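Undergrad: Sequence and predicted structure below; questions after.
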Amino acid sequence: MTASSPERPRPRQLHLNAFLKPPGEFLAAWRHPATVADAGVNIRHVIELARTAERAKFDAVFFADLVGVPFADQEVLSRVSVVNDSFEPTTLIAALATATSRIGLIATASTTYNEPYHLARTFASLDHLSGGRAGWNVVTSLNDAEAQNFGLERHLDHELRYERAAEFFDVVTGLWDSFDDDAFLRDQKTGIYFDEARLHRLDHRGKHFAVTGPLNIPRPPQGRPVIVQAGSSDAGRALAASVADVVFTHHPDLAGAQAYYADLKARTQAAGRNPDEVVVLPGLSTVVGRTISEAEDKLERLTALLDPRVALADLAYWLGGVDLTAHPLDGPLPDLPPSNQSRSAQRHIVERARAGGLTIRQLARQLARDTRTIVGTPESIADHIQEWFEGRGADGFNVVFPYLPDTLDDFATLVIPELRRRGLFRTEYTGRTLRENLGLSRLPSRWSALQARSLR
């Protein structure tokens, strides 16, 4: 290529994130005979799941989190594993950093129930521990049960949570830039450990936070860990467009996914960012069989394990904590006040109920099965992935596994080879850091950017 010839745009690369929720996303997954019942706190088992995803060349593994128990009914709660029996995710990915070498490691941490300095130090440490493979899933938390563990009676209002989150993020990223990349000399002869001119205090004073800084750890290997956000409401989309590298989302059909994709990319550009530097990953749950009947049989055996009381409680939770026991189970979903948890989740569920004329009982069963779940052969699941990817409804998928390890193993051994056969997915990692494997740039320090502007 000559100096004057235009640079060809990079071909799009399909990205896959493994959403690991041991023993599986399905609320009764722990009862399946193929699962490990104590998987949520069985580190050897979780390590094997991460290594399976790494062998398959997933971009990252991801661990969600709540800092409270969502179900108030103890009879229901006693039948569920995932909210009662799981590792704190930043602690977990620190352990996984030593057990893996190339796969990204993403953990959830709340901007509502943390302080910026502590969280900035945690994720900077994780990025150093992993050699540049850490990611932070930025959430504002969901429910009153979380608030009541932190001295509050109820969860902060939706708009206030996002306002606080925007300032929280600005403080954290400012702290990550406390030291320039080349600040640490560690010169034993001269006795100079770091260049004092390359240290920057933050001195942040805002509506929600006052943080002086600096952070007491070098700048993360990636500049900043990969930022993940699930922005579906208007406030969530605005935050995602301004800060996120990866966006988790959920849409029941391609048309909705395409509309969201176009909207988020446009918002990203309007925020002064390159839309190609934001990776949109809708959720995709799969049950794979070598034949359709085999796959359907797997799902039927799994869903038969769910107690109806748990299904109803889960529906009530995602609708915003409404008491559904006051309404006939075989009647329609009542009109609901706006949720202070996830407004987008409530909206999607209500739209599904109205469109399908579903009763509360039918809706609970459908939600338990998860509308993201594709039941099929490797070829039919690859068809779905290819259609959404090439149709600009997704840059890849946040792959959810109903029960583990089987659905992960099936995806890795059956679906990924089919994606490779079609030329859609990598055969090897192309970089050492999570940013590199996602095709994202390493961001310069805010201080170097300021200095560059001052020299113009």
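TA: Thanks, I have it. Residues are numbered from 1 along each chain as shown.

Undergrad: contacts and neighbour counts: CA atoms only from here.
TA: OK.

Undergrad: Which residues does stretch 28-48 contact?
TA: If you take C-alpha atoms under 8 Å, 6 or more residues apart in numbering as the criterion, stretch 28-48 is touched by 21-24, 79-82, 85-87, 96, 99, 302-303, 305-307, 402-406.

Undergrad: Could you do stretch 406-417 as well?
TA: 34-35, 49, 52-53, 56, 286-289, 378-379, 381-382, 401, 425.

Undergrad: try it again with 6 Å
TA: Stretch 406-417 is contacted by residues Ala56, Pro378, Phe401 when judged by C-alpha atoms under 6 Å, 6 or more residues apart in numbering.

Undergrad: Name the secondary structure element that contains the residue lying closest to Pro220 once chain neighbours are set aside.
TA: Distance criterion C-alpha to C-alpha, 6 or more residues apart in numbering; nearest residue to Pro220, sequence neighbours excluded, is Ala124 at 5.2 Å. Assessed by DSSP states H and E, Ala124 sits inside helix 116-130.

Undergrad: and if you look at Ala107?
TA: strand 104-110.

Undergrad: Taking helix 116-130 as reference, get the angle to that strand.
TA: 170 degrees (axes from the mean of the first three to the mean of the last three C-alpha atoms, to 10 degrees).

Undergrad: Quick check: which helices or strands does the lengthiest helix in the chain pack against?
TA: With DSSP state H setting the assignment, residue counts place helix 158-176 as the longest helix in the chain. Secondary-structure packing of helix 158-176 (3 or more C-alpha pairs under 6 Å, 6 or more residues apart in numbering; DSSP states H and E): helix 116-130.

Undergrad: so what does the helix it packs on touch, helix or strand wise?
TA: Against helix 116-130 (3+ C-alpha pairs under 6 Å, 6+ apart) you get helix 158-176.

Undergrad: structure B:
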Amino acid sequence: MATSRQLHLNAFIYGAGHHTMGWRHPDSSADRVGDIAYYEELARLAERGCLDAVFFADGQSVNREYAAGIPWFLEPVTALSAMARATAHVGLVTTISASFYTPFHAARLLASLDHISGGRAGINVVTSMFDAEARNHGMDALPGHAQRYERAEEFVDAMQGLWDSWSDSALVVDREAGLYLDPSQVRPVNHRGSHFSVDGPLTVPRCPQGRPVLFQAGSSEAGRLFAARHAEAIYSVSWDRESASEYAADIRSRLAREGREASSVPILPGLVTYVGATREEALEKKRVLDSFLDIGSAIAQLNMFTGQDYSAHPLDERVDALPAADGFAGPQGRYLTVQRIIETQAPTLRELLGFLAAGGGHATMIGTPTEIADDIEEWFTSGACDGFNLMCPTFPAGLDDFVQLVVPVLQERGLFRTSYPGTTLRETLGLARPARMESTPVPG
């Protein structure tokens, strides 16, 4: 019998898989990462498993020093528009950087995707990570962390105002009267803020689901505050259940302080899974992928995650504790995760690289379908999370393993749906369709 509370499961689409060197396996999909048919296949596979959404991340630069890793390829909104035509129910979530996009550009893209997909669009608002990205957008470097989040706050306000600039009934399409739209139901935005000036209205009528669903993935103090104010679902980073529980408790208390229902925002930690008929088979899958690990490239990635230089560090000596995260300008969530692995595992450099090989330090579950379902259920029922953002080591094989083997076990236990509850991403996530704001907020 189904429980009243149901898991949310999301597939994080990323190249040939989340194992940094899994693409070197002779059976990998590395030669397909520029083929839209490949992503359509992954979206259909996620939909067969009744997953909430696929998440297509984005980056704005290529690290040429990390030549062994697959760089960014297709632009996500373009790819998701094609994936929308190949599916009917699965949500379609993309990263949009508030540091580089304008509210009008982002609102137009996401509203279009929502119309194309019939109400399945989601946006993961980020503030971006690296100065190399900024230099591709006319900046010498990214602004400071606090300024980036200040800009993101205003970005969301202006973007939501644009989505609300049309009422649901603004399109009258009255052929006899020669009236296509009702001007009284389309209003300007007139946003004047510190970072953006937007007249509006948007050139796209109101979205099928009112507004695209707003995801957030920051782990810093500013990121958590932003999530508590704006997020409708959260992607998080947690190495273990204890850290996940601490994060969830903190976010839920912040939601309550913002006057929001503490249980209204699903928290979805990243999850790497290796599934086998036996635990030994699952471990062998990991061992095979790890055998392709390039130590030099793995150290280059660790350097990027931490801002430290481990190039001369002996592989079999323990890694020292990292400095406090507030001195690191890069991705805080990843930094904090590496910091926790070092604190809890006291690993050698070689061991740390192994932990980070797939998923960069996100939770990792290895075993039979029943064993993995047991772990998922323990995290879920303890309140450590509301579901997971699946980071399969390989695509499509890793996702197929999860959909074909783990999902049925979760369904049998009443923890996960067997069909979609509706047609929009909001319905899938159990979120209400937002009412149109009476007036657009304009920062002073």
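TA: Noted; the coordinates are in hand. Just so it is clear, the model here is predicted, and its values are computed rather than measured.

Undergrad: Next, the TM-score between them, please.
TA: Put the two chains on top of each other and the TM-score (TM-score structural alignment, normalised by the length of the second structure) is 0.94; 434 aligned residues with a C-alpha RMSD of 1.8 Å.

Undergrad: Which members of the contacts of stretch 28-48 of the first structure occur in helices, if any?
TA: Those of those mapping onto helices are Leu96, Ala99, Leu302, Thr303, Asp406, per DSSP H.

Undergrad: export those residues to JSON lines and tack on distance to Glu115 of the first structure and neighbour count?
TA: JSON lines is the format used below for those (distance: C-alpha to C-alpha, whole Å; neighbours: other C-alpha atoms under 10 Å):
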{"residue": "Leu96", "distance to Glu115 of the first structure": "24", "neighbour count": "23"}
{"residue": "Ala99", "distance to Glu115 of the first structure": "29", "neighbour count": "14"}
{"residue": "Leu302", "distance to Glu115 of the first structure": "40", "neighbour count": "20"}
{"residue": "Thr303", "distance to Glu115 of the first structure": "40", "neighbour count": "18"}
{"residue": "Asp406", "distance to Glu115 of the first structure": "38", "neighbour count": "16"}
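
Undergrad: any chance of those in CSV, with distance to Leu14 of the first structure too?
TA: Compiled in CSV, these are given as follows (distance: C-alpha to C-alpha, whole Å):
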residue, distance to Leu14 of the first structure
Leu96, 24
Ala99, 25
Leu302, 29
Thr303, 30
Asp406, 23
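
Undergrad: With the second structure overlaid, how far apart is the longest strand seen in the first structure on average?
TA: Secondary structure of the first structure per DSSP state E: the longest strand is strand 279-288. Aligned to the second structure and superposed, strand 279-288 of the first structure gives a mean residue distance of 0.7 Å (mean C-alpha distance after the TM-score superposition for the first structure).

Undergrad: So which elements touch that strand?
TA: Under the contact criterion of 3+ C-alpha pairs under 6 Å, 6+ apart, strand 279-288 of the first structure touches strand 246-249, strand 373-376, strand 396-400.

Undergrad: okay, that strand sits on what stretch of the second structure?
TA: Using TM-score structural alignment, the residues of the second structure aligned to strand 279-288 of the first structure are 266-275.

Undergrad: and stretch 190-201 of the second structure, how far apart are its ends?
TA: 9 Å (C-alpha to C-alpha, to the nearest Å).

Undergrad: in it, what counts as buried?
TA: Within stretch 190-201 of the second structure, the residues that count as buried by 16 or more other C-alpha atoms under 10 Å are Asn190, His191, Arg192, Phe196, Ser197, Val198, Gly200, Pro201.

Undergrad: how close does the aligned partner of Ser61 of the second structure in the first structure get to Leu324 of the first structure?
TA: Using TM-score structural alignment, the partner of Ser61 of the second structure in the first structure is Gly68. Remark: distance between Gly68 of the first structure and Leu324 of the first structure (C-alpha to C-alpha) = 21 Å.

Undergrad: Correct me if wrong: Gln60 of the second structure contacts Glu133.
TA: Yes - here Gln60 of the second structure reaches Glu133: they are 4.9 Å apart, a contact under C-alpha atoms under 6 Å.

Undergrad: Those two: which is more packed in?
TA: Neighbour comparison, Gln60 of the second structure and Glu133: the larger count goes to Glu133, with 21 against 18 (by other C-alpha atoms under 10 Å).

Undergrad: How about Leu324 of the first structure, nearest residue that isn't a chain neighbour?
TA: Using C-alpha to C-alpha, 6+ apart, the nearest residue to Leu324 of the first structure is Ala316, at 6.3 Å.

Undergrad: How many residues are close by the one you found?
TA: The number of residues packed near Ala316 of the first structure is 19, by other C-alpha under 10 Å.

Undergrad: Please identify the residue in the second structure that aligns with it.
TA: In the second structure, the residue paired with Ala316 of the first structure is Asn303, using TM-score structural alignment.

Undergrad: Strands of the stretch 101-250 of the second structure, start to end?
TA: Secondary structure of the stretch 101-250 of the second structure (DSSP state E, counting those that start in this stretch): strands at 121-126, 171-174, 179-181, 191-192, 197-198, 213-216, 233-236.

Undergrad: what's the closest of these to Pro103 of the second structure?
TA: strand 197-198 (7.9 Å; C-alpha to C-alpha).

Undergrad: The first structure: which residue goes with Arg426 of the second structure?
TA: Arg426 of the second structure maps onto Arg435 in the first structure, by TM-score structural alignment.

Undergrad: Quick check: the gap between its match and Gly191 of the first structure.
TA: Taking C-alpha to C-alpha, one finds Arg435 of the first structure at 35 Å from Gly191 of the first structure.

Undergrad: The two: which is more packed in?
TA: Arg435 (26 against 9).

Undergrad: Quick one: average offset of the one helix or strand that one maps to versus the second structure, please.
TA: Under the criterion of DSSP H and E, Arg435 of the first structure resides in helix 434-438. For helix 434-438 of the first structure, the mean distance to aligned residues of the second structure following superposition is 0.5 Å (mean C-alpha distance after the TM-score superposition for the first structure).

Undergrad: can you list contacts of that helix?
TA: Gly104, Arg133, Thr430, Gly431.
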